[in-house]
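Chemist: give the three-dimensional model of this entry:
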Amino acid sequence: MSDLENFRTEMRAWLEENCPNEMRDGDITAENQCWGGRQWEFQSEAQKLWFERALSKGYTVPTWPKEYGGAGLSADEAKILDEERKAINARKPLSNFGISMLGPALLAFGTHEQKEQHLTAIARGEIRWCQGYSEPGAGSDLASLKMKCEDEGDHWLINGQKIWTSNADISDWIFCLVRTDFDAPKHKGITFILMDMASEGISVKPIVLISGHSPFCETFFENVKIPKSYGENNASVVGEVNRGWDVAKNLLVHERGMLGTMSPLRGTSGPESLGKFAVEEIGLDESGRLDDPALRQNIAQAELDNWAYNLTVERLTDEANAGNGLGAKSSMLKYVASELTKRGTELRMDIEGTTAATIGEDGIEYGSLANNWLYNRAYSILGGTTEVQFNIISKRVLGLPSQ
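Modeler: Coordinates of the predicted model:
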């Protein structure tokens, strides 16, 4: 038996012994995941137990070095751990932007001291991060951002606004792109900086969407003083001043890769449950097939597309693990995942018909099908619009000319 086969056997046994049954429901939503942070309270003893057991092994961030709270697993080992976790429908023990976005950027650009402070806190679920990228006048054209960051000797002075800042109202720290040189070309005068959300002068205003709820916020910075350093060799700036776009590009790849490798048709909106749900709602015809040929075809097509998508994710993941990197291909995954996610809730709306659009006295119920259907429309905008992804794919993946 190979080393990886032995590792799979060990992981299967460890998961079986240590993951509580309550954490194996496969019902993974934004509401029931463990996010961590200063304000975090575990939703159950089972969730707390699962987190603590995974943390003790470094499995909250399995590929990170052990010195920063990880398990030091290879890419192949981490893939096996993830496969075995999914095989029993177990939730992730910890999820947040610190793991999926900031962490990889710090591993690539951070000093040892920055990694020691921030990565360790992320791995232990002690700090929840949000992302300060988009501004009212800088969304898809992110490099045109104007949030001002001035050098005041022993600190940075920051003024401006960010928008669509997911979970800013419940996050502890924010990683931000700021303008430190207004005379430089727009991609050159940007700096990547880390800030405590408790800093004086930072205020947050939630944004309510048509779904009746959203994680998005407006974040305002008024004369915010951020120290140059949080300790020796532990600067608040990641990478070089005025070279933050290098860090930003690295992080955007991970963000789009994260959005692209989600399970768009899994769970309540997935093809695994769509067929059964449709039969229960609509019934079968005389030949034992779903008694709606058009809907039957649409569900079958969704299953085929989801199957092809999952195979593509696996192939690109293997390529990345082999050292080829994901790069611009993350835009392909992000686009397809967005479309499949929207299609999943649209199909369920088709199955339920007018009853799916029920609105109560307090509006659309949060977490309901109608709420999810409305919210999922945003997937073709958040993380980079579909049009932006098409431009990236055409130029950097297909090699098509700009004109």
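Chemist: all contacts plus neighbour counts: C-alpha atoms, from now on.
Modeler: Fine.
Chemist: how would you label Leu265: helix, strand or coil?
Modeler: coil (DSSP: H, G, I helix; E, B strand; the rest coil).
Chemist: this one as well, want them side by side:
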Amino acid sequence: MDLTYSDADQAFRTEIRTWLEDHLASADWAGLKGLGGPGKDHEAVEERLAWNQHLAAHGWTCVGWPVEHGGRGLSLWQQVVFHEECARAHAPHGVNHLGEALLGPTLMAYGTAEQQARFLPPIREVTELWAQGYSEPDAGSDLANVQTRARLDDGGAEVGGEWVLDGQKVWTSNAHFSQWMFVVARTEPGSQRHRGLSFLLVPIDQPGVEVRPIEQLTGGSEFNEVFLTGARTGADLVVGEPGQGWAVAMALLGFERGVSTLAQTVDYARELDTVVARARANGSYDDLVLRDRLATLKVELSVIRAQGLRGLSSAEPGADSVFKLVWAGWHRRLGEAAMEVAGHDGLLTRSADGSAYDLDDHQRLFLFSRADTIYGGSDEVQKNILAERVLGLPREPRP
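Modeler: As a prediction, the model looks like this:
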């Protein structure tokens, strides 16, 4: 496997690095550097949306999409370069990852020409934001246990009828500022498990949808509960065939761990550097055991990046599951090391006037990283995938 970049890739790196340096130096955007991201999605949402629309106006969204769908058609390595340079420039984090990286490619693969024409341009232009309606109170890691139901009301719309949805979704990222949600719902009465599910596109701003933010330990409310009570969407807004939504839902998850996820190792390296700097400043770096622990984290991160590149370039079975396991576990260990470095200060919260609950960056890192091994596919699920689908071991007993 050749992990080197071609001259053309390096030239592209120079192009995007120069563009980011020039534009992030502007007074309009300089104050947004580093805002957003896991555990901090509540930060400067409107300002980050404006930055994303600025990127779109200059052709820097959906860079990996095919040219015929409005993207730049960049190669895999150029996409890696793009996301790495955004991370290195400390650009504000995006607000439409679910639309650009997950739903967009899914619509290209499974959507109708009409669906592509309706939804891809607003995703590319960042004028419509998307949330993911998968998990439920009893269907998290076990997604096939979805109980949200949708029935077709033939008389509910002027043309073709409408789907009427009832149920509850939970851990719905960014639903509180999104306009649309893609929903996995059971559309065949009496069906069980992965059979009889459909993949629907549902507008959030309607009377039948209630969004309740879930306050997290980090102080934000990135996740939400979403209640669907007679919510409606057009009969033509089912992606793929009705009842065959499981295949569409799984295909979407396959897009989840792409090049943008790999680029988060740049952010992780920056976080590690801040932990090391704090250790040097407060003297804990003199502890040889702790110093060895920090050095191990640095070496491991280099290996994780190589593993991610290898998985992207070779499409080995189970590579995305391996990558999820290793980066999630590493990030949790970084959070634990950060608290060890912080010492007693890591136990304290403070604010300017001493009254509010406020976290420093390392406290937030520790608390949010506890969820890394759960969201986006828990460790247990990833290990089962590798055991059963890659190694061919017997299936774990199902209820």
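Chemist: Glu31 of the first structure: which element?
Modeler: Counting by DSSP states H and E, no helix or strand carries Glu31 of the first structure.
Chemist: can you pull the contacts of Arg232 of the second structure?
Modeler: Contacts for Arg232 of the second structure (CA atoms under 8 Å, 6 or more residues apart in numbering) come out as 162-165, 202-203, 208.
Chemist: nearest to Glu396 of the second structure, of those residues?
Modeler: Leu165 (32.3 Å; CA to CA).
Chemist: what about the closest residue to that closest one other than its chain neighbours, neighbour count?
Modeler: Nearest residue to Leu165 of the second structure, sequence neighbours excluded (CA to CA, 6 or more residues apart in numbering): Ala150, at 4.3 Å. A count of nearby residues for Ala150 of the second structure, using other CA atoms under 10 Å, gives 27.
Chemist: do Glu136 of the second structure as well
Modeler: Glu136 of the second structure, neighbours per other CA under 10 Å, totals 22.
Chemist: that one against Val146, yeah?
Modeler: Yes: the pair Glu136 of the second structure / Val146 is scored as a contact, 6.8 Å apart, by CA atoms under 8 Å.
Chemist: now, the contacts of Arg232 of the second structure that are in strands?
Modeler: 162-165, 202-203 (DSSP state E).
Chemist: before we move on, the earlier item: so which of the contacts of Arg232 of the second structure comes closest to Glu125 of the second structure?
Modeler: For these, the nearest to Glu125 of the second structure is Pro203 (17.9 Å; CA to CA).
Chemist: which one in the second structure is aligned with Tyr335 of the first structure?
Modeler: Residue pairing (TM-score structural alignment): Tyr335 of the first structure is matched to Leu325 of the second structure.
Chemist: skipping adjacent residues, who's closest to its match in space?
Modeler: Asp379 (6.1 Å).
Chemist: re earlier: list the contacts for the match of Tyr335 of the first structure?
Modeler: Contacts of Leu325 of the second structure (CA under 8 Å, 6+ apart): 373, 379, 382.
Chemist: any idea how far it lies from His83 of the second structure?
Modeler: Applying CA to CA, to the nearest Å, the value for Leu325 of the second structure to His83 of the second structure is 21 Å.
Chemist: what span of the second structure is the longest strand seen in the first structure aligned with?
Modeler: The residue-count maximum for a strand in the first structure (DSSP E) belongs to strand 217-227. The aligned range for strand 217-227 of the first structure in the second structure is 224-234, by TM-score structural alignment.
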